[in-house]
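Chemist: Just to be clear, the model below is a prediction. Sequence and coordinates:
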Amino acid sequence: MTPLRRSTSLSFILLTLVFVVAALIAGCQPDAATQQEKLIRIGYQKFGSVSILKARGTLEKRLNPLGYRVQWVPFPAGPQLLEALNTGSIDIGHTGNTPPIFAQAAGSSLVYIGAGSPKPQTEAILVHKDSPIRRVEELKGKKVALNKGSNVHYFLVKSLEKAGLRYQDIQPVYLPPADARAAFAKHSVDAWVIWDPYYSAAEVDLGAKTLVNADGITSNREYFFATKAFSEKHEAEIDILLDELKKSAAWFAKHRQEAASLLAKQIGMDVKAVDRAIRRSDYGIETFQPAIVSDQQLIADTFYDIGLIPKQIQVKEAIWSKGIQK
């Protein structure tokens, strides 16, 4: 064999070995899709059923043996959480009743996978402890802080309507909770529409007065969501999540003081404020009955009528097929 042919043969053998080794290495590594399937990313807020579930650590005990790792991602409010869900940054999350209306109107691929029990006493319109405002009617022309698109948005609209005012009669100041609290503390706004535990913290820390809560105005349910793609591939995992949420709700009903301690530590808030919020909270997971869907549809229709969303939507189109009760 000539030196040239010998060199060519050796090169061919070495190149073949490189491909073989590369193939073996690739075969030992899980592909990106497999890695993605083994990670469940859950968005959560400072308060609610998902926060309690996270604090208890029971979901991991169910999913870890199946090869899944749970990643918890915090959010200041529902609109931000659902934006992350829409972009695929998380797989599952929870919000109040209003954020999914804005998200669906914007074309989000979210699906409702569960509904919580009503909690109307956990959101309110607050005024300063020295405020002369005593009635909702007196908010006309006033600056009112709220997180745009959050659960309190609908509550504010209906509260004004009940008082004979239009949304255009106030000056809405759109701020996330932390910024809204700062503005409220400085008296830069006249009122603040907010939910627990920020609501209870404002009462404890700032002496804020409740002008009106949502009792008799809106149900203020908590809802649970997944991306459409995740719901189609992970039905069993969603069933486990909902089952653990139900168990956490049952545990909460019997261990409110312990729940307050767990949440206070987890969210870095004074236990006195958290305990106050806990005492007016109620948790439970319900199947999507037609009445719940109609309640959400009413919010969607209201927002379209007053121009807060650009098009009419059908809430039932975003309900997980397994989650609705005929």
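Modeler: Thanks, I have it. Numbering: from 1, shown residues only.
Chemist: alpha carbons only for contacts and neighbour counts from here, please
Modeler: Fine.
Chemist: And the helices in the stretch 151-300 of the chain, which stretches?
Modeler: Secondary structure of the stretch 151-300 of the chain (DSSP state H, counting those that start in this stretch): helices at 151-162, 177-185, 198-206, 228-233, 235-254, 256-267, 271-279, 290-305.
Chemist: in the second one, what counts as buried?
Modeler: Within helix 177-185, the residues that count as buried by 16 or more other C-alpha atoms under 10 Å are Pro177, Ala180, Arg181, Ala183, Phe184.
Chemist: on that earlier part again, what's the most buried one of the helices of the stretch 151-300 of the chain?
Modeler: For the helices of the stretch 151-300 of the chain, the largest average neighbour count (mean count of other C-alpha atoms under 10 Å) is found in helix 151-162, namely a mean of 22.
Chemist: Contacts for that one, please.
Modeler: By C-alpha atoms under 8 Å, 6 or more residues apart in numbering, the list of residues contacting helix 151-162 from outside reads 78, 95-99, 123-125, 136-137, 146-147, 166-167, 193-195, 214, 217-218, 220, 299, 303.
Chemist: Comparison target below:
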Amino acid sequence: MPYPDLPGDPSRRLMLAAAAASLLPAAVRAADADTVRIGFQKSSTLMIFLKSRGVLEQALAALKVRVTWHEFTSGLPLLEALNIGAIELSADVADAVPPFALAAGAKLTYCAIETPSPQAQAIVVPKDSPITDVAQLKGRKVAFAKGAGAHYLLLEALAKAGLSIGDIEPAYLSPADARAAFENGSVAAWVIWDPFLAAVQRQAGARILLDGGSLSSYRRFYLAATPYAQRRPDVLGAVFAELQRAGEWIRKNPGPAAEWHAPVIGLDAATVTAANQRRSYKVQAVDAEALAEQQRIADAFTQAHILPRRIVIADSPVWRPS
């Protein structure tokens, strides 16, 4: 194992209200040139791995940089926080999230990607649901997180079935609220990603109606606030290297990885194993193919009148390892 077996951080979790900087806790608003604030979510496996072992604290100490950690419910509020200066670095978010942030005027720099994991998100229905295809969602309530990769998957799945987002009743819910609505029958379907997907399959018997397949490659992107990326490319380089090492270790050690990960995120090891089998965890530099797909995703949301204007992905800077 390439990482020291250090104790994890205390289980304190800071939930940021990213709607406005004035609502952020003072501890998050306050930052200096020697601090990098990193945002993550429950699906940010590699960054959680580094956090739990104090790896970045050690790696960045040589650069005289201190690390603080801040958890979010999903990708869009995470990038909203990046946009308003509440954090400097974002752990991985699904491929649909950056276009939403860019549409809001965020100054973001693409830093890295995890290679495609299309089966790691899916549309699910209750095990006893009569729904057997996406066309049957017409007129029904479907839960998903706005601006998440699940949002794009739903858009593409509906289009393939000859429907649009206007043909369903969207229920924009966080994963926790969506799980409750799904289990009490308030929604007909839920579009969700791992590890929540694996959890609802194993714990509630949810049935996959459709996964990403050929509809959505589900790359996950790491981003930075552009001013920080310009000022501290050395920090980005150090984080990139450790993410690659973490991904390689998890791929080569699925059993120990699940045993580590399960208690950290409050799931059993079997559920984590099921989720990890669908994720690539291969970190690489942002390439032309990934950016082209970002443009396709942005255009799809614009054409569906979900984004207010066309986003030109090529206008956003890309950091690449030297």
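Modeler: Cool, got the structure. Source: prediction; values computed, not measured.
Chemist: Could you get me the TM-score between them?
Modeler: Overall, the chain-to-chain superposition scores 0.87 on the TM-score scale (TM-score structural alignment, normalised by the length of structure 2); 291 aligned residues with a C-alpha RMSD of 1.6 Å.
Chemist: circling back to that earlier point, export the helices of the stretch 151-300 of structure 1 to a markdown table and tack on distance to Leu53 of structure 1?
Modeler: Putting those into a markdown table (distance: least, C-alpha to C-alpha, whole Å) gives the following:
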| stretch | distance to Leu53 of structure 1 |
| --- | --- |
| helix 151-162 | 21 |
| helix 177-185 | 23 |
| helix 198-206 | 20 |
| helix 228-233 | 20 |
| helix 235-254 | 6 |
| helix 256-267 | 10 |
| helix 271-279 | 15 |
| helix 290-305 | 23 |
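Chemist: Relative to Lys322 of structure 1, which of those is closest?
Modeler: Of all the helices of the stretch 151-300 of structure 1, it is helix 235-254 that lies closest to Lys322 of structure 1, at 8.6 Å by C-alpha to C-alpha.
Chemist: That closest one vs structure 2, average offset?
Modeler: Superposing on structure 2 and averaging over aligned pairs (mean C-alpha distance after the TM-score superposition for structure 1), helix 235-254 of structure 1 comes out at 0.7 Å.
Chemist: could you measure the equivalent of Ala277 of structure 1 over in structure 2 against Pro98 of structure 2, distance?
Modeler: Aligning on TM-score structural alignment places Ala277 of structure 1 opposite Ala275 in structure 2. Distance, Ala275 of structure 2 to Pro98 of structure 2, using C-alpha to C-alpha, to the nearest Å: 23 Å.
Chemist: ditto for Ser43 of structure 2
Modeler: Applying C-alpha to C-alpha to Ser43 of structure 2 and Pro98 of structure 2 gives a distance of 16 Å.
Chemist: cool, Ile168 of structure 2 as well?
Modeler: 24 Å.
Chemist: do the same with Ala178 of structure 2
Modeler: According to C-alpha to C-alpha, Ala178 of structure 2 and Pro98 of structure 2 sit 22 Å apart.
Chemist: ok so, going back, any idea which of the helices of the stretch 151-300 of structure 1 gets closest to Glu317 of structure 1?
Modeler: Distance to Glu317 of structure 1, taken as C-alpha to C-alpha, is lowest for helix 290-305 among the helices of the stretch 151-300 of structure 1, at 10.1 Å.
Chemist: that older thread, of the helices of the stretch 151-300 of structure 1, which is nearest Ser108 of structure 1?
Modeler: helix 228-233 (9.4 Å).
Chemist: Quick check: Arg140 of structure 2 touching Gly185?
Modeler: No - contact criterion C-alpha atoms under 8 Å: Arg140 of structure 2 and Gly185 do not qualify, at 11.6 Å.
Chemist: that older thread, what about the contacts of helix 151-162 of structure 1, which are in strands?
Modeler: Thr95, Glu123, Ala124, Ile125, Leu146, Val193, Ile194, Trp195 (DSSP state E).
Chemist: Residue in structure 2 paired with the fourth one?
Modeler: In the superposition onto structure 2, Ile125 of structure 1 corresponds to Ile123 when matched by TM-score structural alignment.
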